[in-house]
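In: pasting the structure only:
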């Protein structure tokens, strides 16, 4: 049996790449957004994009930058991607994407890359194309550019709680503040602010022509259990569908039962399963 090797892709294959991404509009959203903005050239992306399959029939993709993201990756493609990058020192902070591909990559990469900080093997990928049937919170709105300093502590708290490490540790504050500011300026950051403090927040971290992907959902601890997240997500979905994309998507840890209930109440349905390996 002939083995098809993975290969580095360039702008000449952008059409094939975009057609493949269209086949996985939710699972491939993170990669699709970046390619739509800067193409495939590694020197523009600060990342490499590998492909698997013949030049006439591209079957699978793998993004390798700050994150390792397989897209539409078959078992054969997973093996080829792992073989190509397994001898390199790990430079990414996570592996994220379709669960089968992520866990398959990790099985092959772990012996050379070493231990992970956490493996989350079951993260429902959910989407909706309709406004939520529950009432939207009218106090949830886009964060203004002059409110970045108000949003920033909540963003740090969310990241630390979700990922398990602070984004401002080891000199990371400037870069993380810039990322929060970019989301605000792009009109992708939402919050409910009471007395100068964020009590609910969420962002559209990824936007493509197919979907707007919600990340960074957080409710202040003292406000939890009061339904604020349900109304907040409903407000984000309503605005995103009206202004940004024809669908809204997200992924959530399987063990986060309260969050899953909120998303289901807001009309989200599972369309796949993600996994994440954190380093």
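Out: Good, I have the coordinates. Note that the structure is a prediction, hence the values are computed from the model and not measured. Numbering: from 1, shown residues only.
In: alpha carbons only for contacts and neighbour counts from here, please
Out: Fine.
In: just list the residues touching the residue most central in space within the chain, thanks.
Out: Nearest to the mean C-alpha position of the chain, by CA atoms, centre = their mean, lies residue 30 at 5.8 Å. Residues counted as contacts of residue 30 (CA atoms under 8 Å, 6 or more residues apart in numbering) are residue 206.
In: ok, residue 251 next?
Out: Counting by CA under 8 Å, 6+ apart, residue 251 touches 123, 124, 125, 126, 274.
In: another structure for you, compare them:
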């Protein structure tokens, strides 16, 4: 039995303890919770390892190490241990993302070995709501994307990703993994769009889903249609689907420099509940 603070790779038998840590902050931990709920802690199914930090016999902090490196409820002592493990393993992730304070500490420890990063976004407000917007009517033309509309939605998804992340999701494997993820969301009924004459005018997806919350992602308005309030009415429509059909709380995070998006989210009822940070490689 562990009696000293330590970090180790978690195993399937640690699932209940890991979920208890994740449930302590359901909005901030939505992405990892959704993966663990579906896949458990088996690294092959999870798509990465889950590292755990123990104080005595109690699991208190986690770090997901997959395509993203994500500190979870990580104390300074846990961050130090996770950084040491990550440094020894070498960088295998495309980003570090998580609550701003822990992520900043983790990056400060890893930057001498993994740097430089392609981009560091030091503050991304985490926002949530559990109420439908009172003053913004939902766009009646926003609906679920149909399975036979993949060729229609994909260009908008690629444009959004490239604009947001700074690189095309079609690089590397030709976009196979990205197309598969979009197809998964479409098939699950969690991709939404306003489509006019075969063109996507507005789109958004509900990505991570847990019993507590869901996370909206990929919000995008076609450049030729910006400035018309479509992001607000579109998000109001997506919120109706999210809160009615998916989870009692909807959340998202946004770049702090994206003032128009932040204002639109505030207008449809989102409030800031924390902050994320992202390090992109």
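Out: Okay, I see it. No experiment lies behind these values; they were computed from the predicted model shown.
In: superposed, what's their TM-score?
Out: Between these two chains, after superposing, the TM-score reads 0.97 (TM-score structural alignment, normalised by the length of the first structure); 278 aligned residues with a CA RMSD of 1.2 Å.
In: among the contacts of residue 251 of the first structure, which are in strands?
Out: Those of those mapping onto strands are 123, 124, 125, 126, 274, per DSSP state E.
In: residues in contact with the second one?
Out: In other words, residue 124 of the first structure. Contacts of residue 124 of the first structure (CA under 8 Å, 6+ apart): 251, 252, 253, 254, 270, 271, 272, 273, 274.
In: next: the last one.
Out: Contact criterion CA under 8 Å, 6+ apart gives 27, 96, 97, 98, 99, 121, 122, 123, 124, 125, 251 as the residues in contact with residue 274 of the first structure.
In: just confirm the fourth one contacts residue 68, I think it does.
Out: No - judged on CA atoms under 8 Å, residue 98 of the first structure makes no contact with residue 68 at a distance of 11.5 Å.
In: picking up where we left off before, would you mind putting the contacts of residue 124 of the first structure into a markdown table with distance to residue 84 of the first structure alongside?
Out: As requested, the contacts of residue 124 of the first structure are exported to a markdown table (distance: CA to CA, whole Å):
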| residue | distance to residue 84 of the first structure |
| --- | --- |
| 251 | 28 |
| 252 | 30 |
| 253 | 30 |
| 254 | 31 |
| 270 | 32 |
| 271 | 30 |
| 272 | 27 |
| 273 | 25 |
| 274 | 23 |
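In: buried ones only from these, please, as a ChimeraX command.
Out: A single ChimeraX command is used to select the members of these judged buried by 16 or more other CA atoms under 10 Å:
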select :251,252,253,254,270,272,273,274
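In: so the residue nearest to the centre of the first structure: helix, strand or coil?
Out: The three-state assignment at residue 30 of the first structure reads helix, by DSSP: H, G, I helix; E, B strand; the rest coil.
In: closest one of the contacts of residue 124 of the first structure to residue 195 of the first structure?
Out: residue 252 (29.6 Å; CA to CA).
In: show me what the closest one aligns to in the second structure.
Out: Alignment note (TM-score structural alignment): residue 252 of the first structure maps to residue 254 of the second structure.
In: give me the nearest residue to its match, chain neighbours excluded.
Out: residue 124 (5.1 Å; CA to CA, 6 or more residues apart in numbering).
In: the one you found: neighbour count?
Out: 22 (other CA atoms under 10 Å).
In: from what I see, it and residue 252 are in contact.
Out: No - with contacts counted by CA under 8 Å, residue 124 of the second structure stays clear of residue 252, the gap being 9.7 Å.
In: looking at it, residue 66 of the second structure is touching residue 93, isn't it?
Out: Yes - in terms of CA under 8 Å, residue 66 of the second structure counts as a neighbour of residue 93; the distance is 6.1 Å.
In: please point out which of the contacts of residue 251 of the first structure the second structure shares.
Out: Shared with the second structure under both residues aligned by TM-score structural alignment, their matches' CA atoms under 8 Å, the contacts from the contacts of residue 251 of the first structure are 123, 124, 125, 126, 274.
In: which among the residues you listed gets closest to residue 188 of the first structure?
Out: Using CA to CA, residue 126 comes nearest to residue 188 of the first structure of those, at 19.0 Å.
In: can you map out the helices along the second structure?
Out: 15-23, 30-39, 43-46, 76-89, 100-114, 150-165, 176-187, 230-241, 259-267 (DSSP state H).
In: quick one: map residue 241 of the first structure onto the second structure.
Out: Matched across to the second structure, residue 241 of the first structure falls on residue 243, judged by TM-score structural alignment.
In: on that earlier part again, just send the kept ones among the contacts of residue 251 of the first structure back as TSV, with distance to residue 88 of the first structure too.
Out: Formatted as TSV, these follow (distance: CA to CA, whole Å):
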residue	distance to residue 88 of the first structure
123	28
124	30
125	30
126	33
274	25
